[in-house]
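Peer 1: Based on what follows, work out the 3D shape:
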Amino acid sequence: MKCVRVLLPLLARDSYGDPLALGQAWGLRRTFSCAQTPNMCLSRGFRTSMRKPTSKPAPTKREEEAQPNPKSLVTFEDPFKRFDQDCRNKATFSHVLNVFCKKDVRRRGHVEFIYAALQKMPEFGVERDLRVYNALLDIFPKEVFVPQNSIQRMFNHYPRQQECGVQVLEQMERYGILPDAETKFLLLQIFGQKSHPFLKYRRMMYWFPKFKNINPYPVPYPLPCDPVDIAKLSLQRISADLDARITVYQMPSVEEKTRITHPYIVGIQSPDQQSLLQKHSPDRPVYVEGPFPLWLKKTCVYYYLLRAELLPPGEKEEEEDIDPERNFYFPMQLDLDLERDLGDDDSFDVNEVEEGPVFAMCMVGSEDQATLAQWIRGLQETNPILGHIPVVFRLESGPLKIQAETEMEETYEEEALQSQKLKQ
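Peer 2: Now for the predicted structure:
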């Protein structure tokens, strides 16, 4: 027995160079104590084996940056980036969706791909296409994320996929796209009836028809391409009087001989504004002010005003008091002292800002004083008093004028440099 105890350490040292190597070689489990092995002070036993450790050391920061992240969106944005700006349309977008669906039957990475597709939809011009949204929902695997029992429904079965489906419906809501029967069938087939995307669908179908025609002054989509039609639509939205008439003083044209372009001039004026302008004193000037911006969805247009300054307090005309019996809108007036509680005080502070009267509005194709002066000449046909009233132009630097001024400054600098070279 003593010989065996002596031979075991010797064999281990000769073959493996370590007393523990023999146990590793034979798969034996031994417990060493501090008394038996004075060079090794182990407080507890451990198991050894012949298998080498499979765990790899943690990668450094440089290695992490060099290796591509499989969870990132870079791999899914590449198919959309391959197409040039001219080729980005509905056909190419649908082609990318079909390629992804045929690439893998299990549709791995479909959540990241759908998020990337939602971001690229405005660039391809398909953000208002219902068929494209249904094609995006069709990418989800079918009958996989449907909860099978009440516990799965309670704990939000597959939350990442459900959140992605809700994002698709929210983008449809943002662009005003109403789901159809195909959208409902896809949501039921993918997520089931007791899911967050289907609940979002039901809410959209309830509120969308109620709010669809709630705007009394809707903006047509798409907007007309003709600038004259856009000007007419904009002036109708600005004017608060339904009796206001729109007049086209000049249509855009180009002379063949001189190649001179004539911009469009569209104005609007109501009968009440004409009567106010007729009562205006010829001693006081009127002002042409602008340009003022107006947004129609994503299109910005500019308009101009013909207005006058506010009269001083001493020169204001006192309005005639109309007898309540002769008033058409309020034929009777009742002054009753009703008992009111202390908490029924409905009075509140209002800061009323008085402004001068506005006589007319217009939109022009060229933002310069000559075009606006032509508009004033056109107004004189229906308002002859404008021939006796001085007109002052208060024009601010619009976007077109800023570009023109920068171009003029560049030409002046080039001329100055050329003159200096000639002098030298």
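
Peer 1: switch to C-alpha atoms for all contacts and neighbour counts from now on
Peer 2: Noted.

Peer 1: contacting residues around A360?
Peer 2: When contacts are counted by Cα atoms under 8 Å, 6 or more residues apart in numbering, A360 is found next to 267-270, 273, 305-307.

Peer 1: any chance of those residues in TSV, plus distance to V392?
Peer 2: Below are the contacts of A360 laid out as TSV (distance: Cα to Cα, whole Å):
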residue	distance to V392
G267	18
I268	19
Q269	19
S270	22
Q273	19
L305	12
L306	10
R307	10
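
Peer 1: What subset of the residues you listed is buried?
Peer 2: 267-270, 273, 305-307 (16 or more other Cα atoms under 10 Å).

Peer 1: Sequence B follows; please return its structure for comparison with A:
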Amino acid sequence: MNGTRCLLRVQNLWVLSTSAHQYAALLQSMPAAVLPKAPVQYDTHRKALRQFHGGPAHPQGPGPPGDSEGRRDVGDGRSVVTQDDLFERVARDAKTKATFSKVVDVFLKRDKRRRGHVEFIYAALKKMPEFGVERDLAVYNKLLDVFPKEVFVPRNYIQRMFNHYPRQQECGVQLLEQMETYGIMPNVETKVLLVQIFGEKGHPMRKYQRLMYWFPKFKHLNPFPVPRQLTTDPVDLARFSLARIAGDLDAKATVFQMPYTDITESGEEITVPYIVGIQSPDQMELLAKHNPSKPVFMEGPFPLWLRTTCVYYYILRADPLPLEEKMEEPYDPERCFDYPLQLNLELERDLGDEEDFDVDRVDEGPVFAMCMTSQGDQATLNQWLSGLQQSNPMLGRVPTLFRLDAGPRELQRSDGGGSRPHRETPEPEPEPEPEREDIEEERRQSRGMKQ
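Peer 2: A predicted model of the protein is given here:
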């Protein structure tokens, strides 16, 4: 019985296509005066078939024209506004969570069938950082509610196997991936919406299950967490950043200079930068043992990212120590009887183990101190060295060389949250060339060492 129905359907389609070809051939054979006056052009066989199957064509041509503002005319005086224009129109005054929700409500009320919901969700995900709702779970659930319910749910295993409605499923996965990027944990409402929209076996539902499995595992895994809301005070932010870089509980952060605004005698307004430094007792001990004949170097700026905020710091370091100075002092075996200070274990090695390791070892010099400042020129860093010299008298006898790069002028935020001014680092002054006698003396010393 089913085979008979399929045969009848094929015959009907063949008759319909044959009638269409006969109708097109009849129109071409008729003279122009006999043809009816209609807005349809019968110059080609394709347009005749389109007229036969789809009704009259649009009087303005195959596609609606667009204007300079990105709108498309639909023929009756109305215009289709793009999704980006919808956000700009509704949220003209202030970009807040209330205006973002208002844009979503306007889209839901504009069309009951919610045509163009995929493009709207993509545009909303792109605009969320501008409205400051990229970390709001309720807004993500409201965007999921834009999808039509029980339309994209696969009805059998074949639809599930062939990725039923792939465009809508990719959009749902993209929404969950943005939640993952900002560290937003889905809730029960998110799961209910995904089941209503894509079913139990859809790709967005699988993405939700992965998030719920991995997020609790990695939530408190970082032993050095960064607070979600960073302080806006630059001095406190510098203290937190330096303590995070140092990694030593005994390191002490010192504020050498607070920022303030001063007015000179000529009436010019000058902004004095802040200077915050950090140094541990071990670094003070290394600096006290430094050879006064060898210089120390001031290098920077080096970037440090704290979530979406980038700060810069400077270091005071020296050249790598020679091999003779790296040798540790001999330990006293009777200093501790409970725990041995050194173990000489001869472990059995396998035949496949290699004796030599192919590792590029880079010898780095000791770091004596670090600092952060809002104006990293040589004069400001000299003020930091002057304050550091009070607790490290060795700096008064050691020459200091500056190796400063042209740092960025502003601290940018990756999420579009604004920026605050930074300093402009001048080019380092060229070092004076050594005299001829010094060069000859160095050559003699190097020849003696080779011999």
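
Peer 1: Of the buried ones among the contacts of A360 of structure 1, which belong to helices?
Peer 2: Residues of these located in helices (DSSP state H): Q273.

Peer 1: So which of the buried ones among the contacts of A360 of structure 1 is the closest to Q420 of structure 1?
Peer 2: Minimum distance to Q420 of structure 1 across the buried ones among the contacts of A360 of structure 1 is 44.8 Å, recorded for L305 (Cα to Cα).

Peer 1: Name the nearest residue to the closest one, sequence neighbours excluded.
Peer 2: M361 (4.6 Å; Cα to Cα, 6 or more residues apart in numbering).

Peer 1: That neighbour matches what in structure 2?
Peer 2: Alignment note (TM-score structural alignment): M361 of structure 1 maps to M370 of structure 2.

Peer 1: And for G109 of structure 1?
Peer 2: Using TM-score structural alignment, G109 of structure 1 pairs with G116 in structure 2.

Peer 1: Repeat that for I246 of structure 1.
Peer 2: Aligned against structure 2 - with TM-score structural alignment as the criterion - I246 of structure 1 pairs with A253.

Peer 1: who touches the helix or strand where that match lies?
Peer 2: Using DSSP states H and E, A253 of structure 2 falls within strand 252-257. If you take Cα under 8 Å, 6+ apart as the criterion, strand 252-257 of structure 2 is touched by 235, 239, 242-243, 273-280, 384, 387.

Peer 1: just checking, which of the buried ones among the contacts of A360 of structure 1 belong to strands?
Peer 2: 267-269, 305-307 (DSSP state E).

Peer 1: For the residues you listed, give me CSV that also has distance to I190 of structure 1.
Peer 2: Below are those laid out as CSV (distance: Cα to Cα, whole Å):
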residue, distance to I190 of structure 1
G267, 55
I268, 55
Q269, 57
L305, 57
L306, 60
R307, 61
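
Peer 1: circling back to that earlier point, now do the residue nearest to L305 of structure 1 against T382 of structure 1, distance only.
Peer 2: 14 Å (Cα to Cα, to the nearest Å).

Peer 1: packing partners for whichever strand in structure 2 runs longest?
Peer 2: In structure 2, assigned by DSSP E, the strand with the most residues is strand 296-306. Contact analysis of strand 296-306 of structure 2 by 3 or more Cα pairs under 8 Å, 6 or more residues apart in numbering; DSSP states H and E lists strand 309-317, strand 400-404 as its packing neighbours.

Peer 1: for the helix or strand containing T4 of structure 2, packing partners?
Peer 2: Take DSSP H and E as the rule and T4 of structure 2 turns out to sit in helix 2-29. Using 3+ Cα pairs under 8 Å, 6+ apart, the elements in contact with helix 2-29 of structure 2 are helix 45-54.

Peer 1: Excluding chain neighbours, give the residue nearest to D368 of structure 1 in space.
Peer 2: Looking at D368 of structure 1 with Cα to Cα, 6+ apart, the closest residue is K401, at 8.0 Å.

Peer 1: residues near the one you found, how many?
Peer 2: 14 (other Cα atoms under 10 Å).

Peer 1: V146 of structure 1 now?
Peer 2: Neighbours of V146 of structure 1 (other Cα under 10 Å): 20.

Peer 1: Quick check: the aligned residue for it in structure 2?
Peer 2: So, by TM-score structural alignment, V146 of structure 1 is matched to V153.

Peer 1: coming back round to it: next, the angle strand 309-317 makes with the longest strand of structure 2.
Peer 2: 160 degrees (axes from the mean of the first three to the mean of the last three Cα atoms, to 10 degrees).

Peer 1: and the angle from strand 296-306 of structure 2 to strand 400-404?
Peer 2: Using the same axes, to 10 degrees: strand 296-306 of structure 2 against strand 400-404 is 40 degrees.

Peer 1: how about the helices of the stretch 301-450 of structure 2, start to end?
Peer 2: Along the stretch 301-450 of structure 2, the stretches classed as helices by DSSP state H, counting those that start in this stretch are 323-326, 378-388, 436-450.

Peer 1: just to revisit the earlier point, compare M361 and T382 of structure 1 and say which is more crowded by neighbours.
Peer 2: Comparing M361 of structure 1 with T382 by other Cα under 10 Å, the one with more neighbours is M361, at 21 against 11.

Peer 1: buried residues in the longest strand of structure 2?
Peer 2: 296-301.

Peer 1: again, but for stretch 46-55 of structure 2
Peer 2: Under 16+ other Cα under 10 Å, the buried positions of stretch 46-55 of structure 2 are 47-49, 51.

Peer 1: Next: stretch 359-377 of structure 1.
Peer 2: So for stretch 359-377 of structure 1, counting by 16+ other Cα under 10 Å, buried means 359-367, 371-372, 375-377.

Peer 1: Save those residues as TSV, and put in distance to A181 of structure 1 too.
Peer 2: Below are the buried residues of stretch 359-377 of structure 1 laid out as TSV (distance: Cα to Cα, whole Å):
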residue	distance to A181 of structure 1
F359	52
A360	50
M361	47
C362	46
M363	44
V364	46
G365	46
S366	49
E367	50
T371	54
L372	54
W375	53
I376	56
R377	58
